[in-house]
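Participant: With the sequence up front, the predicted model follows.
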Amino acid sequence: MTNHQLKRTLNFPMLTLYGLGTILGAGIYVLVGKVAIHAGIYAPISFLFAALLAGLSGYSYAALSAHLPKSAGEAVYIETAFHFRPLSILVGWMVVLTGIVSAATIANGFVGYLQVFVPITDFWAITLLILAMTGLAYWGVNESVWVTAATTILGIIGLLIILAYSVPAFTTLPERLPDLTPPSSDGNIWFGILLGAFLAFYAFIGFEDMVNMAEEVKQPEITLPKAIIAAIIISSVFYYLIALAAVLQLPQAELIASKAPMADILKQHNEDMAWFVSLISLAAIVNGALVQIIMGARVLYGMGKHQMAPLWLAAIHPVRKTPYIATLLIGLIVWLFASQFHLATLASITSFIIIMVFLLVNIALIKLIYSPASKDKFTAKPWVPITGVLMSLMFLGVQVYQLISGAIVIGH
């Protein structure tokens, strides 16, 4: 109970795959159609804008993690910048809440996919998934990240299959380019692209989870920033190409109506391969639940270690070298949320909380850049977090607009 040191086992490739696993979840297989509701055939441009917006906050996370490589990263960043313990504790619990609700939402999504292959009740599907993922997270971080890496690679293989079958469509790009280029003078079209970008942004959420693995990373000051940026760049390329493949092959009305646009693309080429990609979607969901349980446990561990939560949450298993009490607690709460509560409202609140955290992290970096005590250490370009603050405020405005008008339906 007194040993609070995690085991450093993660290198750059493993951490990058872990980050990709948090970003490239099952959402990529369904989200393109939802973005097309607003952006139409210009959905790929929406993903480019979303990648730019995610990159701004990603830069701030990378800059802060290089100098403050700690579990409970966001809470530590806020504490270092503002020295206001109540705000740091609040941010830590906000991050934990987002992980719990996200994992519970993912667990509910798992039910529908699993029932396609196996007849099982909702309760037992959720219970078995969370038991397995909590047990794996308890067993060891190296084992957990290897599973995450394997399912992430499987997910990437699925995307590469889709892109391979889309090569003939890509060859038509030169003649289709005029149709895919929005007119600069049409404000309504650009507003739709912007709304699509706000929705597509949620496909990039997940890179921030990487900083909470800091105390299990080898040379975190170097590895963490590189892995965060690499994960955002790689996922951005995949999202853009997948969106492009969708708009080139599916009529707009069909794309908007589709619940599984990637499967619909493959059905045009190979029915068996469409079934295989559905199976990959199931693996991606399992991966998402595991990542969120690992992340939530590390935040609780870090908060306990930094006296922002009860000290017993920082307990490390003497053999497995994992924060076992925090892991079991997160698993139990996720199971309660997934099996007992209606999560639609909680998921909406969670997305709002994530943007609030991004806003505070960007402000923290600005504060540290201009602080006399730390300005020599934090040499990041100030315009990046400043732009991140403005974009975060804009996103919060869109969230408020969504709540008032119900005009945007967000799903990840």
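Facilitator: All right, it came through fine.
Participant: contacts and neighbour counts: CA atoms only from here.
Facilitator: Will do.
Participant: show me the residues around the residue nearest to residue 8 when sequence neighbours are not counted that make contact.
Facilitator: Among residues not flanking residue 8 along the chain, residue 216 sits closest, at 3.9 Å (C-alpha to C-alpha, 6 or more residues apart in numbering). Each residue near residue 216 by C-alpha atoms under 8 Å, 6 or more residues apart in numbering is listed here: 6, 7, 8, 9, 10.
Participant: In helices, which of the residues you listed appear?
Facilitator: Among the contacts of residue 216, none falls in helices (DSSP state H).
Participant: May I see those organised as TSV, with neighbour count and distance to residue 166 added?
Facilitator: Converted to TSV, the contacts of residue 216 look like this (neighbours: other C-alpha atoms under 10 Å; distance: C-alpha to C-alpha, whole Å):
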residue	neighbour count	distance to residue 166
6	23	44
7	17	43
8	17	41
9	14	38
10	23	35
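Participant: Mind checking which of the residues you listed are in strands?
Facilitator: Applying DSSP state E to the contacts of residue 216, no entry is found in strands.
Participant: TSV please, covering the residues you listed and showing distance to residue 297.
Facilitator: Shown next, in TSV, are those (distance: C-alpha to C-alpha, whole Å):
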residue	distance to residue 297
6	12
7	15
8	16
9	17
10	17
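Participant: Can you tell me which of these lies closest to residue 105?
Facilitator: Each of the contacts of residue 216 was checked against residue 105 using C-alpha to C-alpha; the closest is residue 10, at 27.4 Å.
Participant: if I look at the nearest residue to the closest one once chain neighbours are set aside, how far off is residue 59?
Facilitator: Counting by C-alpha to C-alpha, 6+ apart, residue 217 is the residue found nearest to residue 10 once chain neighbours are left out, at 4.5 Å. Per C-alpha to C-alpha, to the nearest Å, residue 217 is found 19 Å from residue 59.
Participant: higher neighbour count, these two?
Facilitator: residue 217 (24 against 21; other C-alpha atoms under 10 Å).
Participant: In contact with the more buried one, which residues?
Facilitator: 8, 9, 10, 11, 15, 223, 224.
Participant: do you know how far it is from residue 225?
Facilitator: 11 Å.
Participant: Also residue 120?
Facilitator: In terms of C-alpha to C-alpha, residue 120 sits 42 Å off from residue 225.
Participant: the more surrounded of these two?
Facilitator: Neighbour count, other C-alpha under 10 Å: between residue 120 and residue 225, residue 225 has more, with 24 against 14.
Participant: take a look at this one as well, against the first:
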Amino acid sequence: MPPNDVRLRQQLLRRKPVSAFMADAAASGESEGHASGGLRRTVGTFQLTMIGVGATIGTGIFFTLSTAVPEAGPAVILSFVIGAITAALTALCYAELTSAVPVSGSSYSYAYATLGELAAWIVGSCLLLEYAVSGAAIAVSWGQYLNDLTQRLFGFTMPAAISAPPGAGGYVNLPGVVLVALCCLLLMRGSKESAVVNTVMVLIKLGVLVLFVVIGVTGFHSSNLHPFAPLGFAGISAAASSVFFSFIGLDAVSTAGEEVKNPQKTLPRAIIGALLVVTAFYCVVAFVGVGAQKWTLFNGQDAGLSAILQRVTGQTWPGAVLSAGAVISIVSVTLVVIYGQTRILYSMGRDGMLPPVFRKVNPRSGTPVGNTLIVGGFIAALAAFVPLDWLANLTSMGTLVAFAVVSFGVIVLRRREPGLERGFRVPGYPVVPALSVVFCGYLIWNLPGETFVFFAGWLVLALAVYFGYSRKHSRLGRQVAESPEAVLVE
């Protein structure tokens, strides 16, 4: 417990030094083989890049077009460009912070080092919302493609009551629950095994999207691009806010900070590489999609890319191949977001902000098994019972808040620790981080009103947990109790 003479403000603003993060990571690595041993550095640059790609492609392209195109029309291409610009600005900020603080925990850890404990807790809560809700949204979409595939191959589909999203004719989304369970089983086997499986699935996914572009472009008609922006710039902005959760993979890369070889170089390379691959595929596939099908036909169209190919070719096999690829590749997205959430919770548990079960690592697999089971249960429940459109907008909110904090954190850390070793520095500082914050704020402003209500409710719950548990059990708080002069506030 903090001493009585430590003011509440000091408790909320106490910062964890970068050196303390590095010491924790080193101590965890030295303790492998024990019941509470650390994570293992087994992931290389290519595998980490594929983790970033795997966490993004699949969410925005395989099913978001059916909701984003009706908002923006063919101009959805510009919505992805706006999202990509925002992501690019943020990616440069992530690259600097990951090279300076190469630990698990992503934006939570960066906020703890720069803005203080309360800000870190709020950011961590946003990340948990971001990962859990996006994992559930992706798991829900998996059931749609699975139904499309079984219909094309075998002529049957699962009953809507157990396969459709709640609010769209379903009561419980059983395929989503099954997918989450399978991903959790793989993650509990080990990070190296999960990264290898993810890499294979991502390569399949990219191959399937190349197939879509090659076939879809044969049905391209310029008339489908008119009117280009039927709902004006407001529609483009609304769609940009909705699809931004598709760029969650950039954050997922940074959650692997303590499981990456040579992290100060590997992390920045993987983040920038993943962004380039993702942006190229998003823009090309969106362009071919709206060129091959009238924008008014996207509304409510499940498994939209498969439907486009069938319309273009007049045959079922291209659509079947695309649906099979989506069924396989969407697994990689779910796998990565569950992985990312468990590593954030691991860091929060190690800091005493959450109960010990979240930081315990299985000595044989080197993974946080109990943590993974809890995360899997929560995401499975969301996938089973929460409507899909709610999930997408909540994910965008959590992602944008976390991205804005990372960008602001670059400015703060440059001021507070200018001599800190950085494997990468943001070009155009401080303009690039400032623009990133502005872009994130603009996209947040364009989210639906009910999203702000749900997000506010989540923050109230998070603050209740912080003041009821985390503030009292914080490791940094205990260190301050022993040495009050260690409170790190300016």
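Facilitator: It's in. Just so it is clear, the structure is predicted and the values come from calculations on it, not from any experiment.
Participant: picking up where we left off before, let me know the closest of the contacts of residue 217 of the first structure to residue 291 of the first structure.
Facilitator: residue 15 (11.8 Å).
Participant: Which element, helix or strand, includes that closest one?
Facilitator: Element membership for residue 15 of the first structure (DSSP states H and E) is helix 12-23.
Participant: Please name every helix or strand in contact with that helix.
Facilitator: Packing contacts for helix 12-23 of the first structure, counted by 3 or more C-alpha pairs under 8 Å, 6 or more residues apart in numbering; DSSP states H and E, involve helix 141-165, helix 220-249, helix 271-305.
Participant: quick revisit: okay if I get the contacts of residue 217 of the first structure as CSV plus distance to residue 36 of the first structure?
Facilitator: Output for those, formatted as CSV (distance: C-alpha to C-alpha, whole Å):
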residue, distance to residue 36 of the first structure
8, 43
9, 41
10, 38
11, 37
15, 32
223, 36
224, 34
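Participant: The stretch 351-490 of the second structure: helices as residue ranges?
Facilitator: 369-385, 388-416, 431-445, 449-465, 471-473, 475-482 (DSSP state H, counting those that start in this stretch).
Participant: Provide the aligned range in the first structure for the shortest one.
Facilitator: For helix 471-473 of the second structure, there is no aligned range in the first structure, judged by TM-score structural alignment.
Participant: quick one, what contacts residue 372 of the second structure?
Facilitator: Here residue 372 of the second structure is in contact with 184, 187, 188, 338, 339, 342 (C-alpha under 8 Å, 6+ apart).
Participant: Look up how far residue 131 of the second structure lies from it.
Facilitator: Relative to residue 131 of the second structure, residue 372 of the second structure is positioned 13 Å away (C-alpha to C-alpha).
Participant: host element of the most far-flung residue of the first structure relative to its centre?
Facilitator: Ranked by distance from the centre of the first structure (C-alpha atoms, centre = their mean), the top residue is residue 175, with 34.9 Å. Using DSSP H and E, residue 175 of the first structure maps to helix 173-180.
Participant: quick one: buried residues of that helix?
Facilitator: Residues of helix 173-180 of the first structure classed as buried: residue 180 (neighbour count, 16 or more other C-alpha atoms under 10 Å).
Participant: neighbouring contacts of it?
Facilitator: 41, 42.
Participant: Kindly report the same for stretch 458-466 of the second structure.
Facilitator: 121, 122, 125, 353.
Participant: So what does the last one match up with in the first structure?
Facilitator: Under the alignment defined by TM-score structural alignment, residue 353 of the second structure is paired with residue 308 of the first structure.
Participant: cool, residue 127 of the second structure as well?
Facilitator: Residue 127 of the second structure maps onto residue 95 in the first structure, by TM-score structural alignment.
Participant: and that match, what does it touch?
Facilitator: Taking C-alpha under 8 Å, 6+ apart, we find residue 95 of the first structure in contact with 74, 296, 299, 354, 357.
Participant: which among those gets closest to residue 258 of the first structure?
Facilitator: residue 354 (27.7 Å).
Participant: so residue 229 of the second structure makes contact with residue 73?
Facilitator: Yes: with contact defined as C-alpha atoms under 8 Å, residue 229 of the second structure reaches residue 73; the gap is 5.7 Å.
Participant: and the gap between the most centrally placed residue in the first structure and residue 17 of the first structure?
Facilitator: For the first structure, the residue nearest the mean C-alpha position is residue 206 (2.1 Å; C-alpha atoms, centre = their mean). Applying C-alpha to C-alpha, the value for residue 206 of the first structure to residue 17 of the first structure is 12 Å.
Participant: what do those two both touch?
Facilitator: With C-alpha under 8 Å, 6+ apart as the test, residue 206 of the first structure and residue 17 reach no residue in common.
Participant: Can you get me a residue count around the equivalent of residue 44 of the second structure over in the first structure?
Facilitator: Mapped onto the first structure by TM-score structural alignment, residue 44 of the second structure lines up with residue 11. Residue 11 of the first structure: 16 surrounding residues under other C-alpha under 10 Å.
Participant: what does the one 4 residues further on give?
Facilitator: With neighbours defined by other C-alpha under 10 Å, the count for residue 15 of the first structure comes to 29.
Participant: Show the contacting residues for it.
Facilitator: Here residue 15 of the first structure is in contact with 210, 217, 224, 227 (criterion: C-alpha under 8 Å, 6+ apart).
Participant: Could you rerun that using 7 Å?
Facilitator: Counting by C-alpha atoms under 7 Å, 6 or more residues apart in numbering, residue 15 of the first structure touches residue 227.
Participant: these two touch, right, residue 274 of the second structure and residue 51?
Facilitator: No: here residue 274 of the second structure does not reach residue 51: they are 8.3 Å apart, not a contact under C-alpha atoms under 7 Å.
Participant: Between those two, which has more neighbouring residues?
Facilitator: The neighbour comparison of residue 274 of the second structure against residue 51 (other C-alpha under 10 Å) goes to residue 51, with 33 against 27.
Participant: roughly how far apart are the more buried one and residue 210 of the second structure?
Facilitator: 19 Å.
Participant: again with residue 289 of the second structure
Facilitator: Distance from residue 289 of the second structure to residue 210 of the second structure, by C-alpha to C-alpha: 12 Å.
Participant: ok, the two, which is more surrounded?
Facilitator: Neighbour count, other C-alpha under 10 Å: between residue 289 of the second structure and residue 210, residue 289 has more, with 29 against 15.
Participant: Map the more buried one onto the first structure.
Facilitator: So, by TM-score structural alignment, residue 289 of the second structure is matched to residue 246.
Participant: Same question for residue 77 of the second structure.
Facilitator: Checking TM-score structural alignment: residue 77 of the second structure goes with residue 44.
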